[in-house]
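Trainee: how would this look folded up:
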Amino acid sequence: MARHRWYVQAVALLVVLKAAAGSAAPPTTTRSRSSSTVVAGMVFCDQCKDGARGLFDYPLYGARVAIECGGGESPVTVRECNTNWFGGFSVRMEGTPEMNRCTARVVQATGHCGAAIPTAPRDLTLAFRMLGLALYTVDPTLATR
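Mentor: Predicted structure coming up:
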């Protein structure tokens, strides 16, 4: 479990560095710093159908992930994105919206792993907030085959 947590933190750090590099202004221009929020996580195909990430589960490419806020019976979808080749996803939003009642879930999967759609929502966890950037991570999301 500790090894998995290290992996998620490493992926989250890479996402943050990518977001920071993409929003950096050239030194010759003056630009006011604005804050942003990033939500990052991973999606795996749950081959064993046990509801837990195991040895035979693999990262799911091309799965559609929705960030939903509001809770209750009808949450509002804030953003959607697709996973990359490594099953990772990251969503960047301008500003620092309140993400306390927000979740992430797979709304569409690819291939033979898309049988159990939609998946159960996963809570967001604030990893850090500094220099105008808030990073939220999501525990690995499983799509059942």
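
Trainee: all contacts plus neighbour counts: C-alpha atoms, from now on.
Mentor: OK.

Trainee: Strands along this structure, start to end?
Mentor: Counting by DSSP state E, one finds strands in the chain at the ranges 36-46, 58-59, 64-69, 76-82, 88-94, 102-108, 122-130, 133-138, 141-144.

Trainee: got those as a markdown table, with distance to Q9 and mean neighbour count columns?
Mentor: Supplementary listing: the strands of the chain in a markdown table, determined by distance: least, CA to CA, whole Å; neighbours: other CA atoms under 10 Å:
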| stretch | distance to Q9 | mean neighbour count |
| --- | --- | --- |
| strand 36-46 | 10 | 24 |
| strand 58-59 | 16 | 18 |
| strand 64-69 | 19 | 22 |
| strand 76-82 | 20 | 15 |
| strand 88-94 | 12 | 19 |
| strand 102-108 | 17 | 22 |
| strand 122-130 | 9 | 15 |
| strand 133-138 | 8 | 22 |
| strand 141-144 | 15 | 27 |
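
Trainee: Here is a second sequence; please produce its structure as well for comparison:
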Amino acid sequence: MEDRVLGCSLLLLIHLCCALLLSFAPSASHAGFTTIAGSVFCDQCLNGHQTVWGRPLNGAKVLLECKDSHGKVTLSKAADTSMIGTYAIKLDGSQKLDGCSVRLAGSSPKSTCAGAGVAARPLELSWKLFGMAMYTAEGLFYKPSKPMSFCPNAKKTTPSPKVSLPPLPFAKLSACTAQDWLNPQYKCYWRVWSPKTKVGMWYGPAATKKFGSTLTLEQGLRGSGEINRVLLRESIAATLNAFNSLPFYYNAIEVNYHFNQALAGSNKEVLKWALNFKRANSGYHGKAKCLLTPCK
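Mentor: You can find the predicted model right below:
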């Protein structure tokens, strides 16, 4: 049960991180904005909620709806999920969305997972600060007609192939350097990303403009010399640490936010956050250790 809770916590964190990224505006001229973020998945094992067996659905359509006291729709906006099953709906201004909800619109993008699951969720305010607000909703999902063959609750008629899952995140503090993350023995700890994932897929258009569209995360971890390259290297390592250690000094949302803010700011800000992430990745001079072990 504890493993399931940790696994689900990780998945939710990944969903929210990636969805929040999509909401970042490249311009600082906005007075404020409101972001609604969440995920859509296939409940492959018919658990009725998100688990490690849930599969993100790409291309699912989600509709935000707000209604007045008479049931009349006062606000409606749609979005499609990304390749990792997340969506982000952005509204201008810091808006109050009490009584609003998100729901699935249309059919499932996956024909083998088209059954009705949870089709609507209410919004919950996550935070509101400096004219910005973030609302989230629990995962929406479709489901297959019966559990997949690899599910624990599936009826086994023939031996199912062994499913290789990444290690669960550490409940203890773990801090690993960029050099640690380049070690091929630790590749099983890469979650959602692979070393060949492009930098812009996580950090957004500002990073693509700064570093180019072909730079991979592995190449970013090898960065040195120019201060923006150092910032990128340390932020990638910090995000991998956040995905793999629940008590890490920064969560993945904070790393992404501070990286983009520094990149849009002065060289002083770039240097500040490059050093902040570097100190965190080193466990603040040995106060925390790297808990990675060679993958089997």
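
Trainee: before we move on, the earlier item: so which of the strands of the first structure is nearest S23 of the first structure?
Mentor: strand 36-46 (9.7 Å; CA to CA).

Trainee: whereabouts in the second structure does the closest one align?
Mentor: Counting by TM-score structural alignment, strand 36-46 of the first structure falls onto residues 33-43 of the second structure.

Trainee: Distance check, the equivalent of T83 of the first structure over in the second structure against K209 of the second structure.
Mentor: Matched by TM-score structural alignment, T83 of the first structure corresponds to T81 in the second structure. Distance of T81 of the second structure to K209 of the second structure, computed by CA to CA, to the nearest Å: 24 Å.

Trainee: now do F277 of the second structure
Mentor: For F277 of the second structure relative to K209 of the second structure (CA to CA), the value is 22 Å.

Trainee: Compare neighbour counts for those two and give me the winner.
Mentor: F277 (28 against 10; other CA atoms under 10 Å).

Trainee: residues in contact with whatever helix or strand the more buried one lives in?
Mentor: Taking DSSP states H and E as the definition, one finds F277 of the second structure inside helix 267-281. For helix 267-281 of the second structure, the external contacting residues (CA atoms under 8 Å, 6 or more residues apart in numbering) are 175-178, 227-228, 230-232, 234-235, 237-238, 241, 249, 258-259, 262-263, 285.

Trainee: Among these, name the ones in helices.
Mentor: The helices, defined by DSSP state H, take in 178, 227-228, 230-232, 234-235, 237-238, 241, 258-259, 262-263, 285 from those.

Trainee: tell me the two of those residues that are most distant?
Mentor: Greatest spacing in those, by CA to CA: L263 and H285 (25.6 Å).

Trainee: List the contacts of the closest residue to R145 of the first structure other than its chain neighbours.
Mentor: Counting by CA to CA, 6 or more residues apart in numbering, C113 is the residue found nearest to R145 of the first structure once chain neighbours are left out, at 3.8 Å. Residues in contact with C113 of the first structure (CA under 8 Å, 6+ apart) are C45, D46, Q47, A143, T144, R145.

Trainee: What of Q108 of the first structure?
Mentor: Going by CA under 8 Å, 6+ apart, Q108 of the first structure touches A63, R64, V65, G114, I117, P118.

Trainee: what do you get for R92 of the first structure?
Mentor: With CA under 8 Å, 6+ apart, R92 of the first structure has these contacts: A19, S36, T37, V38, V39.

Trainee: which ones are touching A137 of the second structure?
Mentor: A137 of the second structure neighbours (CA under 8 Å, 6+ apart): I36, A37, G38, V102, R121, P122, L123, E124.

Trainee: sorry, back to before: let's have the contacts of R92 of the first structure in TSV, adding distance to M130 of the first structure.
Mentor: Supplementary listing: these in TSV, determined by distance: CA to CA, whole Å:
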residue	distance to M130 of the first structure
A19	14
S36	10
T37	11
V38	12
V39	15
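
Trainee: mind checking what K278 of the second structure lines up with in the first structure?
Mentor: Per TM-score structural alignment, K278 of the second structure is not aligned with anything.

Trainee: nope, A264 of the second structure is what I was after
Mentor: Counting by TM-score structural alignment, A264 of the second structure has no partner.

Trainee: Please identify which pair of the contacts of Q108 of the first structure lies farthest apart.
Mentor: Between any two of those (CA to CA), the greatest distance is 12.4 Å, for V65 and G114.

Trainee: Just give the closest residue to A104 of the first structure, not the sequence neighbours.
Mentor: Closest to A104 of the first structure by CA to CA, 6+ apart is I67, at 4.6 Å.
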